[in-house]
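got a sequence here, can you build the structure:
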Amino acid sequence: MTEAPWAALRAQLPILSERRYLATHAIGPLPIAARAYLEEYAASLSHRLRSVPLHLERMETVRGLLAQLIGAPPRDVALMPSASAAEASVALSLQPGVGYREGRAEPRRRRILISRQAFPSSRFLWEAQAARGFEVHPIEAPGGERDAEALVAAIDERVTAVALPWVEPRASALIELAPLVSACRAAGALLIVDGFQALGVVPLDVGEVSADVVLGGVHKWLCGASMGLAMLYVAPEVAAALQPAAPGWVGSVSFPDFGEHYQPAPGAARFQQGTPPVEPLFGAQAGLELILSAGVPALRARSLELTERLLHEAAERGLRCLTPRARGGTVALDVGALDARAQGALVQALAAIGVDVDTRRGALRISPYPAMAEGAVSSALADIAAALHRRP
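Presented below is the predicted three-dimensional model:
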């Protein structure tokens, strides 16, 4: 894309012109078109029962858009209230001593490999599975480059699942999935990928990179209007092998009718439970349409250009970056010399001059949406550097 299409895309995301918004890793910019969809939802509320067909139709529309995003059939995508709930629904379906690729008892298979770089909810969830008889083994040292080949040796016939983030949330380090996919398939293990910090800014085609499970939410790089909606992709052969531990009406084959006995819906839909939040469905549609129209490969190329600019200019200004070359859409600066209070004050001071960033565990996270103007990215970094150099 030339600069003109980026200006056109930027015009659809007003906050990118109103502020130097660099917090897509937390909450993505809101498309103008989202307001019309949210108004449509608000108008439907007064219709009460008559609004149900519209709400059910929107469920399938958004499911289809999410499926298109990752190159999957809609039946392989479930709509969930959060990425944590999505991951938990899969985790609780697993049992120690079972090989899910072969569909048979394998007493030695009770190990789960988890990443030390994962989002806290993911780590907490998997660590809790030790109480159900799993052996939970942390892998990956915190920080720095992530080497998929180095992890392959840990994946053997004792492993039930490998669960890790594609792009880790603190410094945006990206791991190559293909070696992990191959190793998991060879060992009979499942690969469960948290794609929250990647989907929408790093291309994924599950037909080519066939992770068994991919999850993520809509309110970051997918530009959803609000929290409360996540997606769960489950490969069809894996979904067929798993029985949800907490089944619900929406995940039954009889939905939306009342079935007398539970029978899981085909595909990933079996992991859905109760009636989903409806407002986030309407709020997600515009962002997904915008991203699919722009094309994730083009967004990725532009994101790499902007983050390369940040890495280069940060180095010129004497700022230490925590983000490696293989990265998602965020650049993290080392502010570990500041205590938590000083980090909070820094974020507030930057917000007061129109620069939106945040900090996590000594990392100041900067994530320009690909449509952001290059000059705005550079001027924001200049203000960040000035603020840091003023600190004692």
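
please count neighbours and contacts with C-alpha atoms only from this point.
Noted.

quick check: closest non-adjacent residue to residue 130.
With Cα to Cα, 6 or more residues apart in numbering as the criterion, residue 130 has its nearest non-adjacent residue at 6.2 Å, and that residue is residue 136.

quick check: that neighbour is in a helix.
No: the assignment for residue 136 (DSSP: H, G, I helix; E, B strand; the rest coil) gives strand, which keeps it out of a helix.

what's the burial count for it?
Other residues near residue 136 come to 20 when the count uses other Cα atoms under 10 Å.

so it touches residue 114, yeah?
Yes: using Cα atoms under 8 Å, residue 136 and residue 114 qualify as a contacting pair, with a distance of 7.2 Å.

for these two, list the residues in contact with both.
residue 126 (Cα atoms under 8 Å, 6 or more residues apart in numbering).

returning to that earlier point: for the residue nearest to residue 130, what are its contacts?
Residues near residue 136 by Cα under 8 Å, 6+ apart: 111, 112, 113, 114, 126, 127, 129, 130.

repeat for residue 175
Listed by Cα under 8 Å, 6+ apart, the contact set of residue 175 reads 146, 147, 148, 166, 167, 326.

one more time with 6 Å
146, 166 (Cα atoms under 6 Å, 6 or more residues apart in numbering).

next up, for comparison:
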Amino acid sequence: MNPQARAAEFDAADALAPFRARFSLPEGVIYLDGNSLGALPRATPEVLRRVLEQEWGEGLIRSWNDAGWFEMAGRVGAKIAPLIGAAPGEVIACDSTSVNLFKLIAAALRMRPGRKVILSEPGNFPTDLYMIAGLEAQGLATRRLVEREALVDALGDDIALLLLTHVHYKTGAMHDMAALTRAAHAAGALVLWDLSHSTGAVPVDLTAAEADFAVGCGYKYLCGGPGAPAFAFVAHRHHADLVQPLTGWFGHAAPFAFSDDYVPAPGIAQLQCGTPPVLGLAALEVGVDLIAEIGVARLYEKSQALSQFFLACLAAHGVALECVSPPDSSARGSQLSFRHPEAYAICQALIARGVIGDFRDPDVLRLGFAPAYLRFAEVAAAARHLAEVLASGEWQNAAFGQRAAVT
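Predicted coordinates for the structure are as follows:
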């Protein structure tokens, strides 16, 4: 196979190719880290300029009403809902993934009196496990970790909540959401899905899976910018029983009544806590609108084609790295992860060549394939660079092996 020739054919036939022009990407860079921080949509600076100069600069405090700032969290949440198979009124954009995890873990514990165990897997994303630990330190929860193949058997009558990341951040392995949710419900437990590596990248249908809760971030495939607001999902059937612990004023039924006593807002709105970050929500809305316009089904189809093509290119170059992502593309998210004892140094050598991927301790080189703006020609070039780095041994440069903050 001639990787460059095949890439040219694929790019010429790519229906999503025109969308690349809707993103701002630096020249000379092959960006394979969109699964960590999405690229900047070209429309975002102009939207932020309008919010800054007109809505804030001229409208001042009137813009809470006139520019719809009060409704932003619900409005952006409603736009995210179709991307994850949620119904209207089940999603709100607010706070961070970590904060939303804490809220929903605590809410689930309250809904399952007599049960304190939160079940998850070792190697889950750290903040998911840390949030359990925070409640455990207060005597409210007990953390139990079992390997993913043993999760169903571990669903005993003491489990209050099963907490899992749908697409694993390090390997890209994807859980069977519907099957695990059914198993948890059969055991009387609730389920909380972390969709941070799923939303905008792989098809998700929370309604069909009968999921209870979900969270996700806005800065990866949704391209909302660094530290973008996250989102939270609660199925309608749980709204009447939902009691979240962070009873901030924006989650109040009448925040401007300034009452001394807290009364939760109805439905999903009570998951708000403090004042919404207007600038962050404005940037996130641009990314959400763009991903919705492209369509998750088309994005997923292309991302799988990109990752399969990358593997074929590596094979054409005679590269045999251990891939720790599932070999079946339908069982993984939009990434490939490779194990090598010098993965950090290899990652840094690639970055020096303009190929930006990332490293995860202790030995994983992780490459993301964000299909909204990645071209097949770039995938072919990235494979060539990786083959050359490995063949030349340039990763042995002392500077590359000296660990610092990782991109």
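
what TM-score comes out when they're superposed?
Scored against TM-score structural alignment, normalised by the length of structure 1, the superposed chains reach a TM-score of 0.88; 372 aligned residues with a Cα RMSD of 2.2 Å.

the contacts of residue 136 of structure 1 into a markdown table, with extra columns for distance to residue 198 of structure 1 and neighbour count?
A markdown table is the format used below for these (distance: Cα to Cα, whole Å; neighbours: other Cα atoms under 10 Å):
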| residue | distance to residue 198 of structure 1 | neighbour count |
| --- | --- | --- |
| 111 | 26 | 23 |
| 112 | 23 | 25 |
| 113 | 21 | 23 |
| 114 | 18 | 22 |
| 126 | 21 | 23 |
| 127 | 24 | 18 |
| 129 | 26 | 18 |
| 130 | 28 | 16 |
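
pick the one among those closest to residue 316 of structure 1.
residue 114 (36.2 Å; Cα to Cα).

look up how far residue 100 of structure 1 lies from that closest one.
18 Å (Cα to Cα, to the nearest Å).

go on, residue 205 of structure 1?
Residue 205 of structure 1 is 23 Å from residue 100 of structure 1, where distance means Cα to Cα.

ok, now residue 156 of structure 1?
Distance of residue 156 of structure 1 to residue 100 of structure 1, given as Cα to Cα: 14 Å.

try residue 203 of structure 1
28 Å.

out of these two, which sits in the busier spot?
Between residue 203 of structure 1 and residue 100, counted using other Cα under 10 Å, residue 100 has the larger neighbour count: 23 against 17.

leaving out chain neighbours, which residue sits closest to the more buried one?
Distances taken as Cα to Cα, 6+ apart place residue 241 nearest to residue 100 of structure 1, at 6.2 Å, with adjacent residues excluded.

now swap in residue 347 of structure 1 and tell me
Distance criterion Cα to Cα, 6+ apart; nearest residue to residue 347 of structure 1, sequence neighbours excluded, is residue 358 at 6.0 Å.

and the one you found, what does it touch?
Residue 358 of structure 1 neighbours (Cα under 6 Å, 6+ apart): 347, 364, 365.

spatially nearest residue to the equivalent of residue 258 of structure 2 over in structure 1, not counting backbone neighbours?
Using TM-score structural alignment as the criterion, residue 258 of structure 2 maps onto residue 258 of structure 1. Leaving aside its chain neighbours, residue 258 of structure 1 sits nearest to residue 249 (7.8 Å; criterion: Cα to Cα, 6+ apart).

burial count for the counterpart of that neighbour in structure 2?
Mapped onto structure 2 by TM-score structural alignment, residue 249 of structure 1 lines up with residue 249. Neighbour count of residue 249 of structure 2, defined by other Cα under 10 Å: 21.

look up how far residue 73 of structure 2 lies from residue 249 of structure 2.
14 Å.

now do the strands in the stretch 101-250 of structure 2.
117-120, 142-145, 159-165, 190-194, 213-216, 231-234 (DSSP state E, counting those that start in this stretch).

which positions in structure 1 sit opposite the second one in the alignment?
On structure 1, the counterpart of strand 142-145 of structure 2 by TM-score structural alignment is residues 135-138.

ok, average deviation of that stretch from structure 2?
Once fitted to structure 2, stretch 135-138 of structure 1 is off its aligned match by 1.3 Å on average (mean Cα distance after the TM-score superposition for structure 1).

how near is the residue mapped onto residue 83 of structure 2 from structure 1 to residue 99 of structure 1?
Taking TM-score structural alignment, residue 83 of structure 2 has residue 69 as its aligned residue in structure 1. Per Cα to Cα, residue 69 of structure 1 is found 30 Å from residue 99 of structure 1.

for structure 2, longest helix please?
Ranked by residue count under DSSP state H, the longest helix found in structure 2 is helix 296-316.

what are the buried residues along that one?
296, 298-307, 309-314 (16 or more other Cα atoms under 10 Å).

cool, and stretch 159-179 of structure 1?
159-175, 177, 179.

regarding the match of residue 258 of structure 2, what is its secondary structure?
Per three-state DSSP, residue 258 of structure 1 ends up coil.

that one: neighbouring residues, count only.
Residues lying near residue 258 of structure 1 (other Cα under 10 Å) number 12.

distance of the residue nearest the centre of structure 2 relative to residue 372 of structure 2?
Centroid check for structure 2 by Cα atoms, centre = their mean gives residue 196 as the closest residue, at 2.0 Å. According to Cα to Cα, residue 196 of structure 2 and residue 372 of structure 2 sit 17 Å apart.

where along the stretch 301-407 of structure 2 do the strands fall?
Counting by DSSP E, counting those that start in this stretch, the strands of the stretch 301-407 of structure 2 are 322-323, 335-339, 355-356, 358-360, 364-368.

what's the spacing between stretch 63-78 of structure 1 and its chain's center?
15 Å (Cα atoms, centre = their mean, to the nearest Å).

can you point out the buried residues in it?
So, applying 16+ other Cα under 10 Å, buried residues of stretch 63-78 of structure 1: 63-67, 69-70, 72-78.
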